[in-house]
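> Structure for this input, please:
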Amino acid sequence: MATNYQPKVSEAQKEIDFDANTYQIELNTNHGRILLDLMPDVAPGHCANMIGLAKIGYYDGQSFHRIIGGFMIQGGCPQGTGTGGPGYNIDAEFNDTPHVEGVLSMARTSDPNSAGSQFFICLGAHTHLDNQYTAFGRTADDASMDVVRKLGALPTDAGDRPKSPATIESAKVIATPVG
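A predicted model of the protein is given here:
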């Protein structure tokens, strides 16, 4: 049975204050840095979840296990297969954010409330995902989007797995006071 990270995540979330701070997630990958701006105004639960997971080091050393050129790069599975998660699920927070290039969204199964730790970053506009998946962030700058595009261009096998390593070396939370 998978480890349930919920107690550690809940503890790490205690210091989150969306009114006092803006939050970013910095993914340091073996292909460069991806800085993500989180959007708690549309999906506070998903933002708090990713912040908590990043704070406990959950994403460190994981891979982008699924890459589909022109569509998205996906990471956050501890097994690197697309079948794992943190041992708990969070409820969907569908919103009006369009799934366009650079948007951060949560992966899930056919159950809308099955998201846990797996996320994806869009490589283009995909309106069929709108209001079906929870968008909760976006790339913060052009340099970050360049790294996402670089990862999205990696050769993959028939199962959309990258043929060369696409690794999240570390994930860090950046809190910036509002004002």
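
> from here on, contacts and neighbour counts on C-alpha atoms
Will do.

> now the strands for this protein?
Here the chain has its strands, by DSSP state E, at 21-29, 32-38, 64-68, 72-75, 103-106, 119-122, 135-139, 168-177.

> the helices in the protein, which residues?
Remark: helices assigned in the chain by DSSP state H are 6-13, 44-55, 142-152.

> between the second one and helix 6-13, how big is the angle?
Put plainly, it is helix 44-55. Relative orientation of helix 44-55 and helix 6-13, computed by axes from the mean of the first three to the mean of the last three C-alpha atoms, to 10 degrees: 100 degrees.

> Next: the last one.
For helix 142-152 against helix 6-13, the angle between stretch directions is 160 degrees (the same axes, to 10 degrees).

> isn't A2 right up against G87?
Yes - counting by C-alpha atoms under 8 Å, G87 is a contact partner of A2 at 5.7 Å.

> who has more neighbours, the two?
Taking neighbours as other C-alpha atoms under 10 Å, A2 and G87 compare with G87 leading, 13 against 10.

> which residue sits closest to that one, ignoring its sequence neighbours?
Spatially, and ignoring its direct neighbours in sequence, G87 is nearest to N4 (4.0 Å; C-alpha to C-alpha, 6 or more residues apart in numbering).

> Please tell me how far the nearest residue to F120 once chain neighbours are set aside sits from M1.
Excluding its sequence neighbours, the residue lying closest to F120 (C-alpha to C-alpha, 6+ apart) is Q74, at 4.2 Å. Q74 sits 23 Å away from M1, going by C-alpha to C-alpha, to the nearest Å.

> Between these two, which is the more surrounded one?
Remark: of Q74 and M1, Q74 carries more neighbours, 24 against 4, as counted by other C-alpha under 10 Å.

> another one to check against the first:
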Amino acid sequence: MRTTLRTAGIVAALALTLAGCVARESASEQPRGSDFTPSSETATETEAETETETETATDGTCEFQADPSQQPVVGLPPEDSQATGTTLTLTTSAGPLAIQLDTGRAPCTVSSQVFLAGEGYFDNTVCHRLTTSASLKVLQCGDPEGTGGGGPGYVVPDELPTDLPEGPTTSGTETVIYQRGIVAMANAGPNTTGSQFFLVFGDSTLPPNYTVWGKLDEASLATLDAIAAGGVAAGGQSPEDGPPATEVTIQSAQAA
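Down below sits the predicted model:
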């Protein structure tokens, strides 16, 4: 399944492919999947809130569930593990992208992403999708298959944001603004978050269905801006949605 992002009632063809059929994401104008319009990851919202104003499906222990639609890739992260470090640095063919980790907002998501980085899961993978529309400006990465349909073989609990600025209501759908610099998970719906994530280079309008787990520093945003300026490759879903014109490869990922 693909993970997608949905923005302001528009399926922003951002196929955010996360971690498997259940956790695969695709992005569309509403990122299809976790990212925008969860395409493969679906998260069931709980009524619990963390101290950092985030809806979360966790109560101190992360319940990572195997995704029956996918083959296990690296096993499950320890449920009681807590990520150490404050930054996850992606060394890419376009330059370094340093993600400041937000363990207070999304402890389980951060633990999963740091676990996957430590297992070399992200090494030599491509960022398969770039969306440059007025309402959705993101680069989507984290799929080892490079198709928007891959994932780690397990599902990460949803830790949905409740403190993002309000966006317009379109066709009865409430939206929020995922602001420039945010790093969030893509999905295909409730409880489908896997490994795919998106990096926001311009304020984007989406339902609050995508876990925010980090933020880019200014130097990383400059790198991301350069990627976006290169545009989308011909043959994508649209002139504003498809693979980056210049391929972006994550060569390694390391938490520190």
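
> TM-score, when you put one on top of the other?
Remark: TM-score between the superposed chains equals 0.84 [TM-score structural alignment, normalised by the length of structure 1]; 166 aligned residues with a C-alpha RMSD of 2.0 Å.

> got CSV for the strands of structure 1, with distance to L129 of structure 1 too?
Converted to CSV, the strands of structure 1 look like this (distance: least, C-alpha to C-alpha, whole Å):
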stretch, distance to L129 of structure 1
strand 21-29, 22
strand 32-38, 18
strand 64-68, 15
strand 72-75, 11
strand 103-106, 9
strand 119-122, 10
strand 135-139, 9
strand 168-177, 24
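
> what's the closest of these to V147 of structure 1?
Proximity to V147 of structure 1 (C-alpha to C-alpha) singles out strand 32-38 among the strands of structure 1, at 5.9 Å.

> coming back round to it: aligned partner of the residue nearest to G87 of structure 1 in structure 2?
Here N4 of structure 1 is matched to P72 in structure 2, going by TM-score structural alignment.

> try A125 of structure 1
By TM-score structural alignment, A125 of structure 1 lines up with D203.

> burial of its match, as a residue count?
18.

> before we move on, back to that, you'd agree the match of N4 of structure 1 is up against P152?
Yes - contact criterion C-alpha under 8 Å: P72 of structure 2 and P152 qualify, at 6.4 Å.

> more crowded one of the two?
P152 (30 against 16).

> That one -> structure 1?
Counting by TM-score structural alignment, P152 of structure 2 corresponds to P86 in structure 1.

> and what of T109 of structure 2?
Checking TM-score structural alignment: T109 of structure 2 goes with H46.

> Find the nearest non-adjacent residue to I250 of structure 2, please.
Among residues not flanking I250 of structure 2 along the chain, T92 sits closest, at 4.3 Å (C-alpha to C-alpha, 6+ apart).

> Who are the contact partners of the corresponding residue of structure 1 for that neighbour?
In structure 1, the residue paired with T92 of structure 2 according to TM-score structural alignment is T29. Residues near T29 of structure 1 by C-alpha atoms under 8 Å, 6 or more residues apart in numbering: 166-170.

> Let me know the closest of those to S117 of structure 1.
Using C-alpha to C-alpha, the contacts of T29 of structure 1 come closest to S117 of structure 1 at I168, 13.5 Å.

> how many neighbours does that closest one have?
Around I168 of structure 1 there are 23 residues (other C-alpha under 10 Å).

> dump the residue contacts of the alignment partner in structure 2 of it.
Aligned counterpart of I168 of structure 1 in structure 2: I250 (TM-score structural alignment). Residues counted as contacts of I250 of structure 2 (C-alpha under 8 Å, 6+ apart) are 90-93, 122-127.

> just G202 of structure 2 next, same as before
Contacts here follow C-alpha under 8 Å, 6+ apart; on that basis G202 of structure 2 touches 136-138, 179-181.

> And for P107 of structure 2?
Each residue near P107 of structure 2 by C-alpha under 8 Å, 6+ apart is listed here: 82-83.

> how far away is the residue nearest to F120 of structure 1 from N28 of structure 1?
Distance of Q74 of structure 1 to N28 of structure 1, computed by C-alpha to C-alpha: 15 Å.

> and the closest residue to the match of T109 of structure 2 other than its chain neighbours, how many neighbours does it have?
In this structure, H46 of structure 1 finds its nearest non-sequential neighbour in F136, 6.5 Å apart by C-alpha to C-alpha, 6+ apart. The number of residues packed near F136 of structure 1 is 27, by other C-alpha under 10 Å.

> Thanks a lot, catch you later.
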